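*Asks:* Everything below, folded, please.
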Amino acid sequence: MSPTAPRSPVAIALVTALASFTIVMDTTIVNVALHALAAEFDARLTTIQWVTSAYVLALASVIPAAPWAMGRFGARRVYLSAIGVFVLGSTLAGLAWDAQSLIAFRAFQGFGGGLITPVAMSLVLRAAAAAGGGRQGMLMSLSGLSLLVAPALGPVFGGWLVDEVSWRWMFLVNAPVGALAVVLGARIIPADEPGRAGRLDVPGLLLLSPGFAALIFGLTRANESPDGFAAVDSWLPLLLGLALVGGFVRRALTTRGPLLDLRLLRHRPLALGLVGLLPFVMGYFGSMLLTPMYFQLVRGDTVMESGLMTIQLGLAAGVTMQVAGRLADRVAPRWIVLPGVLLAATGMGWFTLVAEVGAAEWELRTSLALLGVGAGATMMPSITAASRSVGAADVPAASTLLNIGMQLATAVGAAVMAVLLAGRLGGTGEDPAARADAFQGTYGWAVALLLLAAVPAAFLSRRPPARPDAVAGGARSEEAADEASEIR
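*Replies:* Prediction:
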């Protein structure tokens, strides 16, 4: 394929899905192996926890710079370089000789991983626009397949690697997959010239990145400490993070050329999509963090068995996402996202009710599959509807806003659910029935968060997307009219 030949948007979406799958799979694999790593390095679990925390902190700190980096160096170059950094970090982590070196290499890995998802989303949206529009939903569903499928497959694959091969291959397996993603990306993703990025908003970066990292740190410490959010090393970083992020918001709304243009949230679909995704992501991913623990602590399953019990969730989510993505190009977003949220809440509620010691396996599997169907109909259609409201020049900033929101919601959801569960598990001892009650009480909060996402979903547009052959101006005018009519 020559450098000037037209690229297939579907091929671009599939290539970005490969790299994103590696990122998400890596995170879920590591989560199930923390106890094994603690034993391997003879380290305390609170120390090994930083194998995950250092990665997340590094990832969070680099995401805000994605729009500037794409403008300064070009999206394709940034994307391929980010994959290269991630692969190098993965290889070094697989060769780590003690807990401290592993934590350091995981942080290096996070610097690459943080740029991959927002840049990938921008590449897919640009490819859809270059192809004439009208296929954003389908392309986003292909690119985002890893977001819902990898968390279900990760525990199974990770359990097998830890039990049968070696913990080192949790990281080394990323090298060949990442190398393939770089080769395919260099061949398929079209080259783009750096634009007018302007100066990097260094004060904004020094406010947002440390603020975001402080929030993640505080949430992580709340998860690790027996005092939860009452611990000084939890609430103090949280307050600092909120102050820094608040300072960034004030600067972003008052200065020219901010790091992230928060004025984009004036676009009603973008604001509604982001507001709806926050509680949904908190409830969904927070509950998914607890589910393997439920199967292990209450039912006595092994790591691999617990992963196999949740695999239908990822499969249902992946299949539904492909159908919902295609519908999102023809059907009004309200009539896809709202039923999706309600289905997810129903599945989570059903699982909560039956998650007892002697629960029937078919009920557990069916309720999780229903949750997966709802998640597949909610997340990518929400992102697609949100991103349609901005022009091509604002796509990098919009995709970064969505990614920052989802990363923070994932971290908040995981920490809050873990703290709530830890509080309920205290004093239950080895009693499976008492443990089941603790999980059910915690899952109730996840159901509430999923239902909360139905409120903004009910205010999404009732009109189908503009026709693919509509001119850009006409499409924008139709969208503006739609927003005005909905407000009235």
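*Asks:* C-alpha only now, for contacts and for neighbours.
*Replies:* OK.
*Asks:* And the contacts of the strand or helix carrying residue 223?
*Replies:* Element membership for residue 223, per DSSP states H and E: helix 202-224. Contact partners of helix 202-224, identified using CA atoms under 8 Å, 6 or more residues apart in numbering, comprise 46, 53, 56-58, 60-62, 64-65, 228-231, 233-245, 247-248, 251-252, 258-259, 408, 411-412, 415-416, 418-419.
*Asks:* Could you rerun that using 7 Å?
*Replies:* Outside helix 202-224, the residues that touch it by CA atoms under 7 Å, 6 or more residues apart in numbering are 46, 53, 57, 60-62, 64, 228-229, 231, 233-235, 237-238, 240-242, 244-245, 247-248, 258-259, 411-412, 415, 418-419.
*Asks:* likewise stretch 418-431?
*Replies:* 222-223, 228, 434-435, 438-439, 442.
*Asks:* ditto for stretch 441-459
*Replies:* Outside stretch 441-459, the residues that reach it (CA under 7 Å, 6+ apart) are 272, 275-277, 279-280, 283-284, 287, 334, 337-338, 341-342, 345, 348-349, 352, 417, 420-421.
*Asks:* Here is the second sequence; please produce its structure so I can put it next to the first one:
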Amino acid sequence: MEATIHQPAQDGAGKPFKVVPIMIALLISGFIGLFSETALNVALTDLMELLSITPATAQWLTTGYLLTLGILVPVSGFLLQWFTTKQLFVASLAFSILGTLTAALAPSFEVLLIARVIQAIGTAIMLPLMFNTILVIFPAEKRGAAMGIIGLVIMFAPAIGPTMAGLLIEKLSWHWIFWLSLPFLAISLLCGILFMQNVSKITKPKIDLLSIVLSTLGFGGIVFGFSSAGEGEGGWSSAKVIVSLAIGIVALILFSVRQLRMKNPMINLRAFKFPMFVIGVATVFICMMIILSSMLVLPIYLQSGFGMTAFSAGLLMLPGGIVNGILSPIMGRLFDKYGPKWLVLPGFLIAASALWFFSDVTPASTSALIIVLHSCLMIGISMIMMPAQTNGLNELPREFYPDGTAIMNTLQQVAGAIGTALAVSIMSAGTSSYMKTANNPNPIDALTSGVQNAFLFGMIVALAGLALSLFIKRVIVKGHKH
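*Replies:* Predicted coordinates for the structure are as follows:
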């Protein structure tokens, strides 16, 4: 391992990094950001009743959050070059605390939606900052383990979110999802103020407003278009969906052309010259589609098909989440030792098999079967996600880190929007076609038919990932020429 790209972990002033406190501050804030994101999903059914809103309106609490991330994360690579790590960290937490406090006090849907957008601004700054910091403070041979710990946090938050939310809704009220998060955010802010050091180079590149506008229209249009299609009003053929997707695609093409022509682009798309980075991005994209579509379909089915409460549905999904959280750091260490191929390939095989079995689930299936299948799916995901991501980012020279993390994190948000929208529309289409064609149709049988189709879609996506994983090679980090 050479020293030009991975100098000993020191900040700009030549002081060694305080790795443990920096990691603690990043992990707590990342955990809470993702916890409140998934915890609210379970509360949506109750919120519809309490705030008397329709499912399509309630969906905006998730869509608005994703949309804000889709718009802001691409700009993050740029922010990392303009502001110090500490400034961005404190700004991110200030937004998160303000948004969480507003949500905890929210008297109406409108206020809650504004609070979600403020929270998302905090998360949009935090996610790329977290990955970029890890790339700088850890040498390549230790990154797998560090990314594994982040994986534990990133996957553990969505896993316990639904269970905790179910319990809080049952015993207290939905406001407590946010009150619970506030003290942790305050601790994280304190850790950041005391220990955070600057890890990135401040180069202050010129601000190109046209790039920001095109990126906003591009990523925003695509996330909005897919999310609207998932809402079910007119589905894919509605004018809103077609226009949003068309604007998004055209703006993205113009954005890409502009970035490649600029001397100092907002996001340096030349990162795509590195083949393992491209495969890493594509693998993570597929993985996010699988996670978010199954995380949405399964709780709906457990509550509407099996007639479970939010808390019971959350409990049933908890073992899988815990398994994933425990395995993430182990997979990280295995990746450091053996490279990505022998983790990612079997990971996709396990995930595809679990989804295939899920496509046969009916309300007569036992809880034990659901727990086993969900745990197998989560084992597969833990073998894919962090190894593919770390391997892809390892191939980039240091000056590409902000761009690489911005590209990865942006496409994860887009994948989330696309995965959930496709899963919801496949589920709705399957349900309504069953209702039309069956004699004496039963709503639960119709829902089962839709859910089975959605899991088959997940399996096809996983098989595409399996084909892609055949081309993954370990990146050996050595003398990058600068």
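*Asks:* TM-score for these two?
*Replies:* In this superposition the chains share a TM-score of 0.92, using TM-score structural alignment, normalised by the length of structure 2; 464 aligned residues with a CA RMSD of 2.0 Å.
*Asks:* I'd like to know which of the contacts of helix 202-224 of structure 1 are buried.
*Replies:* 53, 57, 60-62, 64, 228-229, 233-235, 237-238, 240-242, 244-245, 247-248, 258-259, 411-412, 415, 418-419 (16 or more other CA atoms under 10 Å).
*Asks:* which ones among those residues are found in helices?
*Replies:* Assigned to helices by DSSP state H, the following of those qualify: 53, 57, 60-62, 233-235, 237-238, 240-242, 244-245, 247-248, 411-412, 415, 418-419.
*Asks:* Can you give me every residue that contacts the nearest residue to residue 312 of structure 1 once chain neighbours are set aside?
*Replies:* Spatial nearest neighbour of residue 312 of structure 1, excluding adjacent residues (CA to CA, 6 or more residues apart in numbering): residue 369 at 5.6 Å. Contacts for residue 369 of structure 1 (CA under 7 Å, 6+ apart) come out as 312-313, 316.
*Asks:* Could you do residue 35 of structure 1 as well?
*Replies:* Residue 35 of structure 1 touches residue 45, counting by CA under 7 Å, 6+ apart.
*Asks:* Quick one: map it onto structure 2.
*Replies:* Here residue 35 of structure 1 is matched to residue 45 in structure 2, going by TM-score structural alignment.
*Asks:* so where does the alignment partner in structure 1 of residue 163 of structure 2 fall, helix or strand?
*Replies:* In structure 1, residue 163 of structure 2 lines up with residue 156, judged by TM-score structural alignment. Secondary-structure assignment from DSSP H and E places residue 156 of structure 1 in helix 145-164.
*Asks:* Just give the number of residues close to the aligned partner of residue 374 of structure 1 in structure 2.
*Replies:* In structure 2, the residue matched to residue 374 of structure 1 (TM-score structural alignment) is residue 380. Other residues near residue 380 of structure 2 number 25, with proximity taken as other CA atoms under 10 Å.
*Asks:* which residue sits closest to whatever residue of structure 1 lines up with residue 119 of structure 2, ignoring its sequence neighbours?
*Replies:* Under the alignment (TM-score structural alignment), residue 119 of structure 2 pairs with residue 109 in structure 1. Leaving aside its sequence neighbours, residue 109 of structure 1 sits nearest to residue 89 (CA to CA, 6+ apart; 4.2 Å).
*Asks:* and the gap between residue 109 of structure 2 and residue 254 of structure 2?
*Replies:* 36 Å (CA to CA, to the nearest Å).
*Asks:* related to what we said a few turns ago, could you single out the nearest of the contacts of residue 369 of structure 1 to residue 165 of structure 1?
*Replies:* For the contacts of residue 369 of structure 1, the closest approach to residue 165 of structure 1 (CA to CA) belongs to residue 312, at 24.7 Å.
*Asks:* how close does the counterpart of the closest one in structure 2 sit to residue 156 of structure 2?
*Replies:* By TM-score structural alignment, residue 312 of structure 1 lines up with residue 319 in structure 2. According to CA to CA, residue 319 of structure 2 and residue 156 of structure 2 sit 10 Å apart.
*Asks:* Show me which of the two is the more surrounded one.
*Replies:* Comparing residue 319 of structure 2 with residue 156 by other CA under 10 Å, the one with more neighbours is residue 156, at 23 against 18.
*Asks:* So that one is in contact with residue 326, correct?
*Replies:* No: look at residue 156 of structure 2 against residue 326 with CA atoms under 7 Å: they stay out of range, at 8.7 Å.
*Asks:* mind listing what's buried in stretch 465-474 of structure 2?
*Replies:* 465-466, 468-469, 472-474.
*Asks:* Output the residues you listed as CSV; include the columns distance to residue 304 of structure 2.
*Replies:* Putting those into CSV (distance: CA to CA, whole Å) gives the following:
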residue, distance to residue 304 of structure 2
465, 30
466, 32
468, 35
469, 36
472, 40
473, 43
474, 44
